[in-house]
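Enquirer: sharing a model prediction with you, sequence too.
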Amino acid sequence: MNTKKRILFINPYPHDKAPSQRLKYEQYYPHIREAGYEIEYSSFYDDEIWKVLYKPGHVFAKVAGMLRGYFRRIKDLFRLREFDIVYIHLWVTPVRPAFFEWLYGKVAKRIIYDIDDLVFLKEAKHIAWWRGMLKSRKKPVHLMKVAKHVITCTPFLDEFTRQYNPHSTDISSTINTDAYKVVNGYQNDHRLILGWSGSHSTVAYLKGYTDMLQELAKTHDFKLLVMGSADFTIDGVDYEALAWTAEREIPTLQRFDIGLYPLPLDDQWVMGKSGLKALQYM
């Protein structure tokens, strides 16, 4: 008879694609298994929709991908009771209402809720207004209420969570120092590289530096290296924009001489940032 406890991870994104999953808990899957647990994971977005999700157009592919995601969540619903723990990251389904979150809360034996960023905000300066209309504050708040424990990533987020659940722990994203190694000898024998790593959703913060970077390029010789937003452009600056891949991430970070980490303090969204980018740069 199998006596191992079983954990089902309910993930928003495909495996090993999104930083909030990879560096919060996916990198610990082998350690969780070594500790005697059996784990499975189920992603709402699959690899097919992930390729086009944040690109303009591709309406049919996006609709088909969303339908596949909802179908997976319905299938998962009927096996939740097979698992001792259901670990939910961010949400069960991406758009309102909080129906699936309510269902999962009723059926699962025990929920651990992992919240990264202030996903309960309806508005943020870097998010289009229509995307905000699709979000529901009730989803994360409901999951906070029904969870046996909540894992947050910043003191601000932890304080907010404790309004609904006293059982929360602030655990920031972590870096595997066996993989992330410093290679820059800080020698001035090459062209200076200013680097930024992020995603489609946070590149708006980098674009806020446009005027500054353009002025800097008039007096200093440097290259801007952008990872995570392959369609990024900037006039008057020598730049290289790359899509993120797991294989490319660390070698690209190691090319940075100076890492850029713009966080506009007038945007409440940044209060959910744990400083992961700074850790990666270092």
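Expert: In hand now; what should we look at?
Enquirer: from now on I want contacts and neighbour counts done on CA atoms only, so please keep to that.
Expert: Will do.
Enquirer: these two touch, right, residue 226 and residue 241?
Expert: Yes - the criterion here is C-alpha atoms under 8 Å, and residue 226 meets it with residue 241 at 4.6 Å.
Enquirer: who's more crowded, the two?
Expert: Set side by side, residue 226 and residue 241 show more neighbours around residue 226, with 28 against 17, by other C-alpha atoms under 10 Å.
Enquirer: show me the contacts for residue 180.
Expert: 250, 280 (C-alpha atoms under 8 Å, 6 or more residues apart in numbering).
Enquirer: now stretch 218-228: how far from the chain's centre is it?
Expert: From the chain centre to the centre of stretch 218-228 is a distance of 25 Å (C-alpha atoms, centre = their mean, to the nearest Å).
Enquirer: could I get the buried residue list for that stretch?
Expert: Neighbour-count burial for stretch 218-228, counted by 16 or more other C-alpha atoms under 10 Å, picks out 222, 223, 224, 225, 226, 227, 228.
Enquirer: ok, stretch 147-161 next?
Expert: Neighbour-count burial for stretch 147-161 flags 147, 148, 149, 150, 151, 152, 153, 154, 155, 157, 158, 161 (criterion: 16+ other C-alpha under 10 Å).
Enquirer: the structure to be compared is supplied as follows:
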Amino acid sequence: MKILFVCPYPTGTAASQRFRFEQYFPLLQALGVAYATAPFLSHRAWQVLYRKGHTWAKIMAVLGGFLRRLGWLFYVGRYDLVFVHREATPLGYPFFEWAVRFLWRKPMVFDFDDAIWLPNTTDTNGWVAWLKFHKKTALICRWAATVSAGNAYLADYARQFNPNVVINPTTLDTEQWHNPAVWP
């Protein structure tokens, strides 16, 4: 089996991804499951995205992400399953998820751990709020073979659009991520 993990951020940079699926990569590898990640943002883009200013760099980062997604459409057929964490793109209609479902006809798992259908913009990036399409979560839920929700509240939302919903609580790999002992 080959899985493509479509995610917003570069591997190893965002807690949401680390705790939702990245911590399972060694297990997948041990089971002989091949996988690849397809982040929207590059490492360089991640460095400036939530900083104040850097408008031109942010615009270029988003354009680069959309170009990566266009390239991704050419090789999605190599995978047996597409796992979409949160969204394929942060702005606009969920065209890429639509393409997975209707052009490539690949099973898609849609995973989210926040109420991402609610409008939310940071102070530093508020100027792009009008480009967001907040109904995309409902559409992606509808198109997914399975929806993986982080808790019962999120699962209830997803079930409005898809009966195939599992509650997959965010977990922490305590062997990899732990607090050191504070006493001898």
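Expert: Right, received. Where do you want to start? The structure displayed is predicted, hence computed values, not measured ones.
Enquirer: got a markdown table for the buried residues of stretch 147-161 of the first structure, with distance to residue 213 of the first structure too?
Expert: Formatted as a markdown table, those follow (distance: C-alpha to C-alpha, whole Å):
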| residue | distance to residue 213 of the first structure |
| --- | --- |
| 147 | 45 |
| 148 | 47 |
| 149 | 44 |
| 150 | 40 |
| 151 | 37 |
| 152 | 34 |
| 153 | 31 |
| 154 | 30 |
| 155 | 32 |
| 157 | 32 |
| 158 | 35 |
| 161 | 38 |
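Enquirer: and residue 281 of the first structure, how many residues sit next to it?
Expert: Considering only other C-alpha under 10 Å, residue 281 of the first structure is surrounded by 21 other residues.
Enquirer: and the nearest residue to it once chain neighbours are set aside, how many neighbours?
Expert: Leaving out its chain neighbours, the residue that sits closest to residue 281 of the first structure by C-alpha to C-alpha, 6 or more residues apart in numbering is residue 259, at 5.9 Å. The local packing of residue 259 of the first structure (other C-alpha under 10 Å) involves 20 other residues.
Enquirer: surely residue 143 of the first structure touches residue 99?
Expert: No - using C-alpha under 8 Å, residue 143 of the first structure is not in contact with residue 99; the gap is 11.3 Å.
Enquirer: of the two, who's got more company?
Expert: Comparing residue 143 of the first structure with residue 99 by other C-alpha under 10 Å, the one with more neighbours is residue 143, at 29 against 14.
Enquirer: now check the second structure for the residue matching the more buried one.
Expert: In the second structure, residue 143 of the first structure lines up with residue 140, judged by TM-score structural alignment.
Enquirer: against which helices or strands is the strand or helix carrying that match packed?
Expert: Following DSSP states H and E, one finds residue 140 of the second structure within helix 136-143. Applying 3 or more C-alpha pairs under 8 Å, 6 or more residues apart in numbering; DSSP states H and E, we find helix 136-143 of the second structure packed against helix 95-98, strand 108-112.
Enquirer: turn the ones you listed into TSV, including distance to residue 79 of the second structure.
Expert: Converted to TSV, those look like this (distance: least, C-alpha to C-alpha, whole Å):
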stretch	distance to residue 79 of the second structure
helix 95-98	14
strand 108-112	11
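Enquirer: most tightly packed of these?
Expert: Mean neighbour count (mean count of other C-alpha atoms under 10 Å) peaks for strand 108-112 among those, with a mean of 24.
Enquirer: ok, now which ones touch the spatially most central residue of the second structure?
Expert: Residue closest to the average C-alpha location in the second structure (C-alpha atoms, centre = their mean): residue 85, at 2.4 Å. Applying C-alpha under 8 Å, 6+ apart to residue 85 of the second structure gives the contacts 5, 6, 7, 8, 17, 110, 111, 112.
Enquirer: which one in the first structure is aligned with the fourth one?
Expert: This points to residue 8 of the second structure. Under TM-score structural alignment, residue 8 of the second structure pairs with residue 12 in the first structure.
Enquirer: what do you get for the fifth one?
Expert: In the first structure, the residue equivalent to residue 17 of the second structure is residue 21, according to TM-score structural alignment.
Enquirer: what's the match for residue 68 of the second structure in the first structure?
Expert: Residue 68 of the second structure maps onto residue 72 in the first structure, by TM-score structural alignment.
Enquirer: would you check how far apart that match and residue 93 of the first structure are?
Expert: Per C-alpha to C-alpha, to the nearest Å, residue 72 of the first structure is found 10 Å from residue 93 of the first structure.
Enquirer: same question for residue 156 of the first structure.
Expert: Taking C-alpha to C-alpha, one finds residue 156 of the first structure at 24 Å from residue 93 of the first structure.
Enquirer: for residue 46 of the second structure, which of the helices and strands packed on helix 136-143 of the second structure is the nearest?
Expert: Taking C-alpha to C-alpha, strand 108-112 is the member of those nearest to residue 46 of the second structure, at 19.7 Å.
Enquirer: mean per-residue distance, the closest one to the first structure?
Expert: Mean deviation of strand 108-112 of the second structure relative to the first structure after superposition (mean C-alpha distance after the TM-score superposition for the first structure): 0.6 Å.
Enquirer: now for that strand, which elements pack on it?
Expert: Looks like strand 108-112 of the second structure contacts strand 81-85, helix 136-143, strand 146-149 (3+ C-alpha pairs under 8 Å, 6+ apart).
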